[in-house]
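[1] Provide a 3D model corresponding to the input given below.
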Amino acid sequence: MTARRTLLTAGLAAAAAAALPGAAAQAQTYGAYAMAYFKESPNLTDDSYALHLAVSADGLEWTPLNQNQPVATPTAGMQGLRDPFLLRKQDGTFTVLATDLKGRVFNLNNQYIHVWDSADLRTFTGYRRVRLHALNTHSWAPTAFWDPARGQYGVVYSAHNGTRDVFMVNYTTDFVNMGAAQTYFDPGFNVLDGDVLRHGGAFYLAYKNLANGNLYVARSTTGAPNSYTTLTGGLRQGSAIEAPILVAANSGGSFWLWGDSFSPANAVFYAWQSTNIAGNSWTALNQRTFTAPISSKHAGIVPITAAERTALLTRWGAPNWNRLKSYNFPDRYVRHASNVGRIDPFPMEPPADQQWRLVPGLADSAGVSFESVNLPGRYLRHVNYAIQLATGDGTAQFAQDATFHRTAGLADASWASFRSHNFPDRYLRHSGYVLRIDPLSSGSSATDRQDATFRVTY
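    Below you'll find the model as predicted:
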């Protein structure tokens, strides 16, 4: 009888978990990551003030979903968003928070934020604007964390207290009824973009110091307002940085701190890694090690299960195009400009110049040809060994010139190199940032092999 009751109890528990997809996910081991972001490009051609999603198996290489198009768009307030944030709630489902802003003209006195509920990030329900305060100030970059001592979620956001920029917090259980706003972090100087990570019984707050433009990480044993002590000495990559994100690696023992550049003209993500989040030992990551989605800005990252990642790819789809990142200039991508193949720094205008459909080789289906996304019917081909973008003319010569065979990367076997179909001793490479095909072999110089090595990414 006892065994039967045990089996019955286990069966009821399993059924309950199945009825609550979030709860089932919460009990599993996280093996992937989801990212929320909005988009901006230098000349506004790729701007999108809506919710975008990407997924990653390793937390570094990101696959934008839905062809890098929105999965949800605000319909109230300013009808646009910035700074989206993903929170896994205690029941395993998700809440999405975002700043109520559209475009690059900032409303300094918006008391509201956008909120969605989601069981699985495949659908978004309960859209609403939530009022956080009645102050004459903004509500920017909302993030949230679970405070077990209170049994509530803390919603942290940037605001002005009449003297300087600080972080405010409202406590809630449902993201509908918000508690009174109170100061969460005021170090005595202006701060922006706070992100709280609860780990190992402590709370870690990443923020930007507006006085010097650097990112910092602070620690609290309780997570209570005004209880943080700054740990780091200040971090920066690039000329300007903001929007820090703290992420604990699913594999354990490692942490990432993400940030992105302030200016849309240089919309680049940067990252650091540490094995000791409580210390002052962050190592900047080379951009060779990660790839963020095109035009992505001010992201939020949350761990998900491998099954959730698969479900999101099934629901929204991976891009039907790729990008080619240079191995030795990882801030540069293969693009066409004035019908010339070259590598240029990201971001670039128009962004679609760097997007390629890798189709079966025109001369040999075992190979590959690179068709332009924004100029369909045009392919990369070599003419006198120089790479051009040209319209396919149906000739055998064009097909051969536009066909390449993918091999293990000459500088790194986990990357890729591309051998010419009709000049099989020559490989696609850059020289002076311009693409051409040159003879290469295992005996070529390290620089030559690196010039001919690319990552096929999104």
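[2] C-alpha from now on. contacts and neighbour counts both.
    Noted.
[3] Tell me where the longest helix sits in the protein.
    Secondary structure of the chain read by DSSP state H shows that its longest helix is helix 2-19.
[4] Tell me the helix or strand right after that helix.
    helix 21-26 (DSSP states H and E).
[5] what sits up against the stretch of helix or strand A34 belongs to?
    Using DSSP H and E, A34 falls within strand 32-39. With contacts defined as Cα atoms under 8 Å, 6 or more residues apart in numbering, strand 32-39 is touched by 46-59, 81-86, 250, 294-306, 309.
[6] Let's see this one next, to set against the first:
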Amino acid sequence: MVLATDLRGTNFGQNSQYLHVWDSTNLTSFTGYRRIRMHTLNAHTWAPTAFWDASRGQYGIVYSCNSGGDVLMVNYTTDFVNVTAQQVFFSPGFGVLDGDIVVDGGTTHLYYKNLANGLLYGARSSTGAPNSFTTYTGGLRMGNAIEAPLLVKNNEGSGWRLWGDSFSPVNADYYIWSTPNIGGNSWTPLNQRDYTPPLNAKHGSIVGITDAEYNGLVSRWGNPNWVRLKSSNLPDYFVRHANSVGRIDPYPFDPYQDQLWRMVPGLADSAGVSFESVNRPGNFLRHFNYAIRLEANNGTATFRADATFYRTAGLADAAWTSLRSYNFPDRYLRHANYLLRIDPLSASSSASDRQDATFRITP
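    Below you'll find the model as predicted:
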């Protein structure tokens, strides 16, 4: 089941009483498209989520609604075709939006954004009924502004993750907190070295899937045919080209495709790798006077050599990657003042130099 906002543009002053709905049994085909009317209010409806209310034997569809103030509304359904009349689900006395709900045992957790101070909070209820939630966490924020909390139980071991969608200082950047105990108030920010936010995504949802569903998705849609290079010591920075210069910049940026590379067998040695730009096909990262540039392959032996690198264990972290130049084997790709170049480096180089030359190759 896919629920989506009926945006009618991005003017939240317009009335929007409907949600979009699609059905899927396998995540590879989506059928039965329809719009369901949630209310008849002069209000906007957005950011839907759904949860199973076992005591009612129905799904609750919870969404943000600005009817005389920003509240979370709920309608109940068994088929996502017919819904009950809307009712206020959560209105704590200040504006709220972007509710995410997870039922864990006998507790229903609701995470939301407090519009009064811009922070994310967690509330809980022993019944999951409307207006039964009590806030139990302190406020959370990374970046300058954040919204759209996503609460996820870890697949491996115990513990929980809370994702937040930041829109300042850059838009569409995700941050994560972690806790071993969802019932406590001990959320710890994760370092972006330990995770990579999804590419070009905003206000998303996270749903667990089976191995069979994952394999079906890959079979239908394929794996990414590109990679990104993430900096070790500036983990929100990615290798990109800008004005034909190789550099690192904090993601998100536009055009986001500037950071996408096809990692192909090395042009000078197939045991190595070369990096072809996705949005400028036929152009590769190569060094020239030790500086990294994006240039079209001119077919010469010099170009092929300049554009070929060998993957090695990361100089600063063996679980990551460093890239050694094919034709200057004592030099490695590194960033310096955010620009890319190749410099002589080794295990005896300073820690900061080795970190500058260490990257994670990631989708």
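[7] Give me the TM-score for this pair.
    Overlay of the two chains. TM-score (TM-score structural alignment, normalised by the length of structure 2): 0.97; 363 aligned residues with a Cα RMSD of 1.3 Å.
[8] still on that earlier bit, sort out for me which of the contacts of strand 32-39 of structure 1 are in strands.
    Members of those lying in strands (criterion: DSSP state E): 48-56, 81-86, 296-304.
[9] any idea where the strands of the stretch 251-363 of structure 2 begin and end?
    Counting by DSSP state E, counting those that start in this stretch, the stretch 251-363 of structure 2 has strands at residues 261-265, 273-277, 283-288, 291-296, 309-313, 321-325, 331-336, 339-344, 359-362.
[10] Kindly apply the preceding question to the stretch 101-250 of structure 2 instead.
    107-114, 119-125, 134-135, 145-153, 160-168, 173-179, 188-189, 228-231, 237-242, 245-250.
[11] Any chance of TSV for those, columns distance to V96 of structure 2?
    Converted to TSV, the strands of the stretch 101-250 of structure 2 look like this (distance: least, Cα to Cα, whole Å):
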stretch	distance to V96 of structure 2
strand 107-114	5
strand 119-125	10
strand 134-135	12
strand 145-153	10
strand 160-168	15
strand 173-179	20
strand 188-189	23
strand 228-231	35
strand 237-242	32
strand 245-250	30
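[12] Just tell me which of those strands ends up closest to Y18 of structure 2.
    Y18 of structure 2 sits nearest to strand 145-153 of all the strands of the stretch 101-250 of structure 2, at 19.8 Å, using Cα to Cα.
[13] What residues in structure 1 pair up with the closest one?
    Under the alignment (TM-score structural alignment), strand 145-153 of structure 2 falls on residues 240-248 in structure 1.
[14] And stretch 34-47 of structure 2, by the same measure?
    Using TM-score structural alignment, stretch 34-47 of structure 2 pairs with 128-141 in structure 1.
[15] How far away from the center of its chain is that stretch?
    Its chain's C-alpha centre and that of stretch 128-141 of structure 1 lie 25 Å apart, by Cα atoms, centre = their mean, to the nearest Å.
[16] Would you mind listing the buried residues in that stretch?
    Under the neighbour-count criterion of 16 or more other Cα atoms under 10 Å, stretch 128-141 of structure 1 has 128-130, 132-133, 137-141 buried.
[17] biggest separation within these, which pair?
    R128 and T137 (20.0 Å).
[18] by contact count, what packs against the longest helix of structure 1?
    On a contact count with 3 or more Cα pairs under 8 Å, 6 or more residues apart in numbering; DSSP states H and E, helix 2-19 of structure 1 meets helix 21-26.
[19] Where in structure 2 does the helix it packs on fall?
    Counting by TM-score structural alignment, helix 21-26 of structure 1 sits on no residues of structure 2.
[20] So for that helix, what gets flagged as buried?
    22-26.
[21] As JSON lines, the residues you listed with distance to T172 of structure 1 would be great.
    What follows is those, written out as JSON lines (distance: Cα to Cα, whole Å):
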{"residue": "G22", "distance to T172 of structure 1": "19"}
{"residue": "A23", "distance to T172 of structure 1": "20"}
{"residue": "A24", "distance to T172 of structure 1": "23"}
{"residue": "A25", "distance to T172 of structure 1": "23"}
{"residue": "Q26", "distance to T172 of structure 1": "20"}
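[22] which one of the residues you listed sits closest to D344 of structure 1?
    Among the buried residues of helix 21-26 of structure 1, and counting by Cα to Cα, the member closest to D344 of structure 1 is A25, at 41.1 Å.
[23] I am assuming the closest one contacts T305, so please confirm or correct that.
    Yes - using Cα atoms under 8 Å, A25 of structure 1 makes contact with T305 at a distance of 6.8 Å.
[24] list residues touching both of the two?
    With the criterion set as Cα under 8 Å, 6+ apart, the contacts of A25 of structure 1 and T305 do not overlap.
[25] mind checking the end-to-end distance for stretch 450-458 of structure 1?
    20 Å (Cα to Cα, to the nearest Å).
[26] Please tell me how far that stretch is from the chain's geometric centre.
    Worked out by Cα atoms, centre = their mean, stretch 450-458 of structure 1 lies 20 Å from the chain centre.
[27] Now it: buried residues?
    Neighbour-count burial for stretch 450-458 of structure 1 [16+ other Cα under 10 Å]: 450-455, 457-458.
[28] next one: stretch 364-381 of structure 1
    For stretch 364-381 of structure 1, by 16+ other Cα under 10 Å, it's 367-373, 378-381.
[29] Ok, stretch 304-311 of structure 2 next?
    For stretch 304-311 of structure 2, burial by neighbour count (16+ other Cα under 10 Å) applies to 304-311.
[30] Thanks a lot, see you next time.
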